[in-house]
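Peer 1: everything below, folded, please.
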Amino acid sequence: MTALSREQVETALAAYIDPDLKQSLPAAGAVQAVEVSETGIELRIQCKHACATRHADIKQALKDALAPLAEGRAISLVIEQQIDAHPSPKKLSGLAGVKNIIAVASGKGGVGKSTTTVNLALALAAEGARVGILDADIYGPSQGMMLGVLEGERPETAEEKYFRPIERHGIQSMSMSYLVDENTPMVWRGPMVSGAMQQLLNQTLWQDLDYLLIDMPPGTGDIQLTLAQRVPVSAAVVVTTPQDIALLDAKKGIEMFRKVDIPVLGVVENMSVHICSQCGHEEALFGAGGGERIADDYHTELLGQLPLALAIREQTDAGRPTVIAEPDSAHAERYRAIARRVSAALAEKCATGGNSIPNIAVELD
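Peer 2: Coordinates of the predicted model:
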């Protein structure tokens, strides 16, 4: 039997390119231990991104890659998953239980940002991560309805100054809609809205979260600026539709995050095609290729495309979003694929060194 070294094993493993990481596991630093003996090859793989539903496929792919070298040796593979915290020079006391913060934003309203946020959160949870959602759209909070939180349900308090997040479908959440009647309008000026958002974020006892997704209000106003100045945001995801007017505003959103030193992981193109519920015919009602063009223009990536589908709207309105209502559907798999790529892209940025909380100066020309 031919002797085997760790280098030979890792060279063989490098032939498998993970579709979420877009690189091999050795290149991603996921191979933690290699032991070769006359009778077996033992590997310990530690994934730094959420991908629990793909562990079995990864195992099989790695075994297939090693099979030509094994020469009768048994191949033993252990896959672990460990989500690292995004490094930040400043950690707010209210966020002690949060590893990573991802802002989900759009340049304009009506592109399905909140629906994307809740399904992305549920998809990350399905991939083995602990996830929370902060509904930062103070004027139009919607996450409570989407998660199936009953009207009038209020968060419990702790130590007379903290809220305990309301949990549904394994997701921790906090929203202004939990604190006021759903018919009460927030007739507030910008500073009051920014203050409310900070209170919701910092006075919630988030419990051991790998990811906190912030459902941002549309635009590039007070809340976005406050978030960039006061909160250690790990990265952002921008949601758009292929429509030219939506793309125009999405560009402004990407530019805003760049100016405040928050990396944009990529673009999610929502409502990319309409799928007929009767015949399955697909039609690009809002244009085609817009998400890919904007990703190319800003040297980021198109994380995924989501269809304009009646089922997604109905399930989310009913408080059971697609990822849990129909976990085996093609729509749910699209969300999970986007979630895995978001997690992998953030893990890569963490490994190469991340952003810090920026200092923002306003200058008058």
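Peer 1: make it CA atoms for all contacts and neighbour counts henceforth
Peer 2: Noted.
Peer 1: any idea which helix is longest in the chain?
Peer 2: helix 330-351 (DSSP state H).
Peer 1: what residues sit buried inside that helix?
Peer 2: 331-350 (16 or more other Cα atoms under 10 Å).
Peer 1: so what touches that helix?
Peer 2: For helix 330-351, the external contacting residues (Cα atoms under 8 Å, 6 or more residues apart in numbering) are 20-21, 28, 48-51, 83-87, 119-121, 123-124, 126-127, 234-235, 265-266, 303-307, 312, 322-324, 326-327.
Peer 1: quick one, helices of the stretch 251-365 of the chain?
Peer 2: In the stretch 251-365 of the chain, the helices defined using DSSP state H, counting those that start in this stretch lie at 290-297, 310-317, 322-325, 330-351.
Peer 1: so can I have JSON lines of those helices showing distance to residue 158?
Peer 2: Listed next are the helices of the stretch 251-365 of the chain as JSON lines, based on distance: least, Cα to Cα, whole Å:
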{"stretch": "helix 290-297", "distance to residue 158": "43"}
{"stretch": "helix 310-317", "distance to residue 158": "30"}
{"stretch": "helix 322-325", "distance to residue 158": "30"}
{"stretch": "helix 330-351", "distance to residue 158": "31"}
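Peer 1: of all the ones you listed, which one is nearest residue 250?
Peer 2: Among these, the nearest to residue 250 by Cα to Cα is helix 290-297 (8.4 Å).
Peer 1: now for that closest one, which elements pack on it?
Peer 2: helix 244-259, strand 264-269, strand 302-305 (3 or more Cα pairs under 8 Å, 6 or more residues apart in numbering; DSSP states H and E).
Peer 1: and the closest residue to residue 31 other than its chain neighbours, how far from residue 351?
Peer 2: Counting by Cα to Cα, 6 or more residues apart in numbering, the nearest residue to residue 31 once its immediate chain neighbours are dropped is residue 45, at 4.8 Å. Applying Cα to Cα, to the nearest Å, the value for residue 45 to residue 351 is 16 Å.
Peer 1: what's the burial count for residue 221?
Peer 2: By other Cα atoms under 10 Å, the residues close to residue 221 number 12.
Peer 1: now swap in residue 65 and tell me
Peer 2: Neighbour tally, residue 65, other Cα under 10 Å: 18.
Peer 1: element containing it?
Peer 2: Under the criterion of DSSP states H and E, residue 65 resides in helix 55-70.
Peer 1: which of the residues in the helix or strand just after that helix are buried?
Peer 2: Downstream of helix 55-70, the next assigned helix or strand under DSSP H and E is strand 74-81. Within strand 74-81, the residues scored as buried using 16+ other Cα under 10 Å are 74, 75, 77, 79, 81.
Peer 1: please give me the structure for this one as well, since I'd like to look at both together:
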Amino acid sequence: MSADAQQSSALLSTLENLIDENTERPYGAVWHLVEDDTRVHVTLTLGYPTQTEQARLEHVITPLIGDRALTLDIELDIKAQATQGNIDGLKGVKNIIAIASGKGGVGKSTTTVNLALAMAKEGARVGILDADIYGPSQGMMLGFAEGTRPQVRDDKFFIPPKAYGVQVMSMAFLTTKDTPVAWRGPMVTGAMMQILTQTDWDDLDYLFIDMPPGTGDIQLTLAQKVPVAGSVIVTTPQDIALLDARRGIEMFNKVNIPVLGVVENMSTHICSNCGHHEAIFGDAGGASLAAEYDVTVLGQLPLSLSIREQSDAGKPVVENAPESEVAGIYQSIARKLGATLAAQQDPLNSKAFAMPTIGMSDD
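Peer 2: Below is the predicted model of the structure:
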């Protein structure tokens, strides 16, 4: 082997053994090199989006190639992952991810919108379905004007409006803010399925479903009829929130939908005057929950006034303050989520989910 070939082989081996911060494992055989005496062209091909890591990776690789110039290309090869049961895939969507919580008020919708925007910044094609039929909030959080309505194609399909490059469909686009949805369960699940299946999703890598809280009708319909690749549980460190989050994890486990990780909101309060950090809702609750169920803590977010203010103003923090610490946390969560989903190599149990039966007796 020539000296040049040995040098090239050594560089390739070094790159393959670099630790991917999103998986905490070596990258492996995902690198391709083309080099000469003056330049090294490196191509990194990954199954999850990670475009915002371009500068960091260039900083890591540059010292390895001496005084030669570096060109780094990050290419995405995002594949459709296995889903529960034998459910047909959704046209125009590779992977559906349910964002869920056991109870309301833990920041699930805020997490959904910022996570979707972060995933788009990483280079993926992303959509959001607001499945909280009774209390849709994505329209306001993404800054859509009141009265926004989707266009209709062929008198059948909704064309989803876009915000910040993300395709969005919500019950908020079909009602007014003052119109209560006073429907029983079958009507609500029927509406959710209609806006999901009759929306003309355009070549999405990921569709995030902002679920209503709890484990009721919509969650069961999702498990039976929608091809879901994975779920994310959003919680706070409070014991009552963790109790409800456990029920959410157990539900997804029973219906063969993998829980890709836990996001802990309001993990600490940061004093706006002195910067003191205080875990006012409890300490390490999300970590203990993740350890109990052997899932990943995708990230922890502080209790932040700016997150609330920017969400209410229709300017999510990932877009409105992209250089902030909080936006960086959302970007990290997005990369880890994509990497975790891409690592799901084993096919899921194909056993169809069966509705539970309730028996009654006089005993």
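Peer 1: just to revisit the earlier point, now do the longest helix of structure 1 and strand 264-269, the angle between them.
Peer 2: Comparing the axes of helix 330-351 of structure 1 and strand 264-269 via axes from the mean of the first three to the mean of the last three Cα atoms, to 10 degrees yields an angle of 170 degrees.
Peer 1: show me what the one helix or strand residue 7 of structure 1 maps to is packed against.
Peer 2: Taking DSSP H and E as the definition, one finds residue 7 of structure 1 inside helix 6-13. Applying 3+ Cα pairs under 8 Å, 6+ apart, one finds that helix 6-13 of structure 1 contacts strand 31-36, helix 55-70.
Peer 1: show me what the following helix or strand past the shortest one is packed against.
Peer 2: I take that to be strand 31-36 of structure 1. Downstream of strand 31-36 of structure 1, the next assigned helix or strand under DSSP H and E is strand 40-47. Other helices and strands packing on strand 40-47 of structure 1, by 3+ Cα pairs under 8 Å, 6+ apart, are strand 31-36, strand 74-81.
Peer 1: quick one: the residue mapped onto residue 83 of structure 1 from structure 2 from residue 86 of structure 2, how far?
Peer 2: Aligned against structure 2 by TM-score structural alignment, residue 83 of structure 1 finds its counterpart in residue 78. In this view, residue 78 of structure 2 and residue 86 of structure 2 are 21 Å apart by Cα to Cα.
Peer 1: the two: which has the busier surroundings?
Peer 2: Neighbour totals were compared for residue 78 of structure 2 and residue 86, and residue 78 leads with 19 against 15 (other Cα under 10 Å).
Peer 1: coming back round to it: take the helices and strands packed on strand 40-47 of structure 1 and lay them out in TSV including distance to residue 199 of structure 1.
Peer 2: Below are these laid out as TSV (distance: least, Cα to Cα, whole Å):
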stretch	distance to residue 199 of structure 1
strand 31-36	41
strand 74-81	32
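Peer 1: just so I know, which of those strands lies nearest residue 253 of structure 1?
Peer 2: Nearest of those (Cα to Cα): strand 74-81, 32.1 Å.
Peer 1: run through the neighbouring helices and strands of that closest one.
Peer 2: Packing contacts for strand 74-81 of structure 1, counted by 3+ Cα pairs under 8 Å, 6+ apart, involve strand 40-47, helix 55-70.
Peer 1: what residues does that strand touch?
Peer 2: Applying Cα under 8 Å, 6+ apart, the set of residues contacting strand 74-81 of structure 1 is 39-52, 55, 59, 63.
Peer 1: now the element after that strand, going C-ward?
Peer 2: That would be, after strand 74-81 of structure 1 and using DSSP H and E, strand 98-105.
Peer 1: how far off centre is that next one?
Peer 2: Relative to its chain's centre, strand 98-105 of structure 1 lies at 7 Å (Cα atoms, centre = their mean, to the nearest Å).
Peer 1: mean deviation of it from structure 2?
Peer 2: Here the mean offset of strand 98-105 of structure 1 against structure 2 after fitting is 0.5 Å, by mean Cα distance after the TM-score superposition for structure 1.
Peer 1: counterpart of that strand in structure 2, which residues?
Peer 2: With TM-score structural alignment as the criterion, strand 98-105 of structure 1 aligns to 93-100.
Peer 1: buried ones in that stretch?
Peer 2: Quick answer for stretch 93-100 of structure 2 (16+ other Cα under 10 Å): 93, 94, 95, 96, 97, 98, 99, 100.
Peer 1: contact partners of it?
Peer 2: By Cα under 8 Å, 6+ apart, stretch 93-100 of structure 2 touches 79-81, 108, 112, 201-213, 227-234, 248.
Peer 1: ok, now stretch 262-271 of structure 2?
Peer 2: Stretch 262-271 of structure 2 is contacted from outside by 106-107, 232-237, 276-284, 286, 290, 295-304, using Cα under 8 Å, 6+ apart.
Peer 1: at 7 Å instead, please
Peer 2: The contact list for stretch 262-271 of structure 2, computed with Cα atoms under 7 Å, 6 or more residues apart in numbering, reads 106-107, 232-237, 276-280, 286, 290, 296-303.
Peer 1: in structure 1, what residues pair with it?
Peer 2: Under TM-score structural alignment, the match for stretch 262-271 of structure 2 is residues 267-276.
Peer 1: go on, stretch 156-167 of structure 2?
Peer 2: Against structure 1, stretch 156-167 of structure 2 falls on residues 161-172 (TM-score structural alignment).
Peer 1: that stretch spans what distance, first to last residue?
Peer 2: 18 Å.
Peer 1: picking that back up, just the helices and strands packed on helix 290-297 of structure 1: most buried one?
Peer 2: strand 264-269 (a mean of 26; mean count of other Cα atoms under 10 Å).
Peer 1: mean shift between that strand and structure 2?
Peer 2: For strand 264-269 of structure 1, the mean distance to aligned residues of structure 2 following superposition is 0.4 Å (mean Cα distance after the TM-score superposition for structure 1).
Peer 1: just to revisit the earlier point, with respect to residue 364 of structure 1, which of the helices and strands packed on strand 40-47 of structure 1 lies nearest?
Peer 2: Per Cα to Cα, nearest to residue 364 of structure 1 of those: strand 74-81, 48.3 Å.
Peer 1: got the angle between that closest one and helix 55-70?
Peer 2: 150 degrees.
Peer 1: from the middle of its chain, how far away would strand 74-81 of structure 1 be?
Peer 2: 26 Å.
Peer 1: report the mean deviation for that strand after fitting onto structure 2.
Peer 2: Looks like 3.7 Å for strand 74-81 of structure 1 (mean Cα distance after the TM-score superposition for structure 1).
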